[in-house]
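A.B. asks: Got a predicted model here, sequence first, then my questions.
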Amino acid sequence: MCGRFTLTVDPSELQDAFSDFTFPDQFSPRFNIAPTQPVLAIPNDAKNKADFFLWGLIPSWAKDPSIANKLINARGETISEKPSFRGGFKYKRCLIIADGFYEWKAQPGVKTKTPYFIHMKDRKPFAFAGLWDEWHSPDGGSVRTCTIITTEPNELMSTLHNRMPVILNQKDYADWLDAAPRTPDSLLHLIKSFPADKMSAYPVSTMVNAPGNDRAELVVPVQ
């Protein structure tokens, strides 16, 4: 799964990396983004504009918004079949912007898992494949939410966990963000593990375990 990630670059650096899109002029660096919190995402609404969505999908048909806690990730293998995701896969896809993420590795004989920080070797920001939706509450309010798609791990990630988030290649952004309805067969080839040789990982402090901790020390390597 993917349960925490980071977005620490400044808006100008992000704009350089995603030149086809527009971003908010200002936002704070985040070193420990957790479920139910705002994440920066680009929906396939033909505007090519990033905005903040809450992490944890609330399908438009949901009666109880607490379902978001169970829908922070969507398994790529069943995304076209599950009622919570199949509509979004066809109609509402998004890029979720990050520059790193965390995973916890279990060690034989050790009760506490070791957190690892995973990033691109070139340290550039990247995009998770996601789905989004807009939910309208009974009182007339609305909220836009999203979920991160996961898949089988690559060689690097398999040493840490049995899942990894789907990271899209830049050349596939336009295809993923097509505003037109898409069939599963036309998109499933994008649901795959990212090349391990472009990624790196190292252990970090267990401070990341607490969602309230959100500072630069979280991504400092530890022995």
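C.D. replies: That came through, no problem. Residues are numbered from 1 along each chain as shown.

A.B. asks: use CA for all of it now, contacts and neighbours both
C.D. replies: Will do.

A.B. asks: list the helices and strands the host helix or strand of residue 39 packs on?
C.D. replies: If you go by DSSP states H and E, residue 39 is part of strand 38-43. Using 3 or more C-alpha pairs under 8 Å, 6 or more residues apart in numbering; DSSP states H and E, the elements in contact with strand 38-43 are strand 51-55, strand 93-98.

A.B. asks: From the rest of the structure, what touches the longest one?
C.D. replies: Outside strand 93-98, the residues within contact range by C-alpha atoms under 8 Å, 6 or more residues apart in numbering are 5-7, 39-44, 125-132, 148, 173, 176-177.

A.B. asks: Tally up the residues packed near the nearest residue to residue 85 once chain neighbours are set aside, please.
C.D. replies: Ranked by C-alpha to C-alpha, 6 or more residues apart in numbering and with sequence neighbours excluded, the top spatial neighbour of residue 85 is residue 79, at 5.6 Å. Neighbours of residue 79 under the rule other C-alpha atoms under 10 Å: 22.

A.B. asks: Settle this for me: residue 79 is touching residue 89, isn't it.
C.D. replies: Yes: at 6.9 Å, residue 79 and residue 89 qualify as touching, with contact defined as C-alpha atoms under 8 Å.

A.B. asks: just checking, residue 17 touches residue 124?
C.D. replies: Yes: with contact defined as C-alpha under 8 Å, residue 17 reaches residue 124; the gap is 7.4 Å.

A.B. asks: Redo the helices and strands packed on strand 38-43 as TSV? Include distance to residue 84.
C.D. replies: Shown next, in TSV, are the helices and strands packed on strand 38-43 (distance: least, C-alpha to C-alpha, whole Å):
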stretch	distance to residue 84
strand 51-55	15
strand 93-98	13
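
A.B. asks: Identify whichever of these lies nearest to residue 199.
C.D. replies: Nearest to residue 199 among these is strand 93-98 (13.5 Å), distances taken as C-alpha to C-alpha.

A.B. asks: helix or strand right after the closest one?
C.D. replies: That would be, after strand 93-98 and using DSSP H and E, strand 100-105.

A.B. asks: what's that following strand in contact with?
C.D. replies: Strand 100-105 is contacted by residues 2-7, 113-120, 125, 159-161 when judged by C-alpha under 8 Å, 6+ apart.

A.B. asks: Please spell out the PyMOL selection for the buried subset of the residues you listed.
C.D. replies: A single PyMOL command is used to select the members of the contacts of strand 100-105 judged buried by 16 or more other C-alpha atoms under 10 Å:
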select buried, resi 2+3+4+5+6+7+114+115+116+117+118+119+120+125+160+161
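
A.B. asks: ranges for the strands of the protein?
C.D. replies: 5-7, 30-33, 38-43, 51-55, 73-75, 93-98, 100-105, 114-120, 126-136, 142-151, 164-165, 199-203 (DSSP state E).

A.B. asks: for comparison:
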Amino acid sequence: MCGRFALTSSSADLRNFLSGVDLDDFPARYNIAPTQPILVVTAGEGRERGSNLADRRAVLVRWGFTPAWVKDPKEFPLLINARAETAIGKASFRAAMRHRRVLIPASGFYEWHRPPKESGGKPQAYWIRPRNGGIVAFAGLMETWSSADGSEVDTGAILTTSANAGISAIHDRMPVVIKPEDFSRWLDCRTQEPREVADLTQPVQDDFFEAVPVSDKVNKVANMGPDLQEPVVIERPLKSPEKQRQDNGQLSFF
């Protein structure tokens, strides 16, 4: 699952990462939450002949996917994530998987480890970022919902997949990461069927991310400063399931 993320890189770095996508300057965002606007990148409509830049464009959409066939969004659940393994077969996401795949740039995401109730432990928040720094692109889906009066709202969701070994001690799901060399394939909805890009939705390599324990201030949408990402000391650091088996001979998060 991905319920919060951040985008704190400069506009210049984003343009470079996204191969020259045109976008305005914007402030760093440390706590992006569902229903808020998020930046997504789509395939463009063609550049002028001779351009050496990728054919892509950046738009803002509401984080919370609404299928075009929904009559009243207020009566429809908020879809912030879509499971990559099943999205192609789900009525809500089928059309977007075929026609409106997008990239969602981020500096990282937040996830919570929630211990079993019987343990008495409290949820612990983690700031999960690329180990080598920089920007990451999540796989996403986009849909434009039209109301009866003709007004339109662009909406989006983040695709998730099973967690890799580096994240599985925290949560069993994580965002799908699209590498720069695969941007064009993922965005190409004209010639690439969903089944032809399914290989891109596998979990990223185990050491791609690092998880930093942070305070529970990220739980409140009103908290939006860089202090959200400051590390905190926790009494019992998580171990990977594999490491825990070696230590205790059994599977446990503690």
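C.D. replies: Noted; the coordinates are in hand. This is a predicted model, so every value here is computed, not measured.

A.B. asks: For the two chains, what TM-score is obtained?
C.D. replies: TM-score for the superposed chains, counting by TM-score structural alignment, normalised by the length of the first structure: 0.94, backed by 222 aligned residues with a C-alpha RMSD of 1.6 Å.

A.B. asks: picking up where we left off before, give me the contact list for the strand holding residue 39 of the first structure.
C.D. replies: Under C-alpha under 8 Å, 6+ apart, the answer for strand 38-43 of the first structure is 33, 48-55, 92-97, 132, 177.

A.B. asks: are any of those buried, and which?
C.D. replies: Burial by neighbour count, judged by 16+ other C-alpha under 10 Å, picks out 33, 50-55, 92-97, 132, 177 from the contacts of strand 38-43 of the first structure.

A.B. asks: what does residue 56 of the second structure align to in the first structure?
C.D. replies: Under the alignment (TM-score structural alignment), residue 56 of the second structure maps onto residue 48 of the first structure.

A.B. asks: so its match touches residue 21, yeah?
C.D. replies: Yes: using C-alpha under 8 Å, residue 48 of the first structure makes contact with residue 21 at a distance of 5.0 Å.

A.B. asks: and residue 99 of the first structure, how far is that from residue 1 of the first structure?
C.D. replies: Here the criterion is C-alpha to C-alpha, to the nearest Å. By it, residue 99 of the first structure lies 17 Å from residue 1 of the first structure.

A.B. asks: now residue 156 of the first structure
C.D. replies: Taking C-alpha to C-alpha, one finds residue 156 of the first structure at 15 Å from residue 1 of the first structure.

A.B. asks: again with residue 94 of the first structure
C.D. replies: For residue 94 of the first structure relative to residue 1 of the first structure (C-alpha to C-alpha), the value is 18 Å.

A.B. asks: cool, and residue 39 of the first structure?
C.D. replies: Residue 39 of the first structure is 17 Å from residue 1 of the first structure, by C-alpha to C-alpha.

A.B. asks: Please apply the same query to residue 127 of the first structure.
C.D. replies: 16 Å.

A.B. asks: Need the residues that contact stretch 7-25 of the first structure.
C.D. replies: Residues contacting stretch 7-25 of the first structure (C-alpha under 8 Å, 6+ apart): 26-31, 33, 48-51, 97-100, 124-125.

A.B. asks: in it, what counts as buried?
C.D. replies: Quick answer for stretch 7-25 of the first structure (16+ other C-alpha under 10 Å): 7-9, 11, 14-15, 18, 22-23.

A.B. asks: out of those, who's nearest residue 190 of the first structure?
C.D. replies: Distances from residue 190 of the first structure to the buried residues of stretch 7-25 of the first structure, taken by C-alpha to C-alpha, are shortest for residue 18, at 18.8 Å.

A.B. asks: now the closest one: how far from residue 215 of the first structure?
C.D. replies: 25 Å.

A.B. asks: and what of residue 90 of the first structure?
C.D. replies: From residue 90 of the first structure to residue 215 of the first structure the distance is 37 Å (C-alpha to C-alpha).

A.B. asks: Those two - which one has more neighbours?
C.D. replies: Neighbours around residue 90 of the first structure and residue 215, counted as other C-alpha under 10 Å, are more numerous at residue 90. The numbers are 19 against 14.

A.B. asks: That one maps to what in the second structure?
C.D. replies: So residue 90 of the first structure corresponds to residue 98, using TM-score structural alignment.

A.B. asks: Identify the residues contacting the nearest residue to that match once chain neighbours are set aside.
C.D. replies: Among residues not flanking residue 98 of the second structure along the chain, residue 194 sits closest, at 5.8 Å (C-alpha to C-alpha, 6+ apart). Residue 194 of the second structure makes contact with 88, 97-98, according to C-alpha under 8 Å, 6+ apart.

A.B. asks: Apply 10 Å and report the result again.
C.D. replies: 87-88, 94, 96-99, 101, 186, 188 (C-alpha atoms under 10 Å, 6 or more residues apart in numbering).

A.B. asks: One more: residue 99 of the second structure?
C.D. replies: 141-143, 187-190, 192-194.

A.B. asks: How about residue 213 of the second structure, nearest residue that isn't a chain neighbour?
C.D. replies: In space, residue 213 of the second structure is closest to residue 126, 4.4 Å off (C-alpha to C-alpha, 6+ apart).

A.B. asks: what ranges do the helices span in the stretch 151-254 of the second structure?
C.D. replies: 183-187, 241-248 (DSSP state H, counting those that start in this stretch).

A.B. asks: Format these as TSV; extra columns: distance to residue 232 of the second structure.
C.D. replies: Below are these laid out as TSV (distance: least, C-alpha to C-alpha, whole Å):
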stretch	distance to residue 232 of the second structure
helix 183-187	35
helix 241-248	22
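
A.B. asks: was I right about residue 211 of the second structure contacting residue 130?
C.D. replies: Yes: using C-alpha atoms under 10 Å, residue 211 of the second structure is in contact with residue 130, at 8.9 Å.

A.B. asks: quick one: residue 104 of the first structure from residue 34 of the first structure, how far?
C.D. replies: Relative to residue 34 of the first structure, and taking C-alpha to C-alpha, residue 104 of the first structure is found at 14 Å.

A.B. asks: For those two, work out which one has more neighbours and name it.
C.D. replies: residue 34 (22 against 19).
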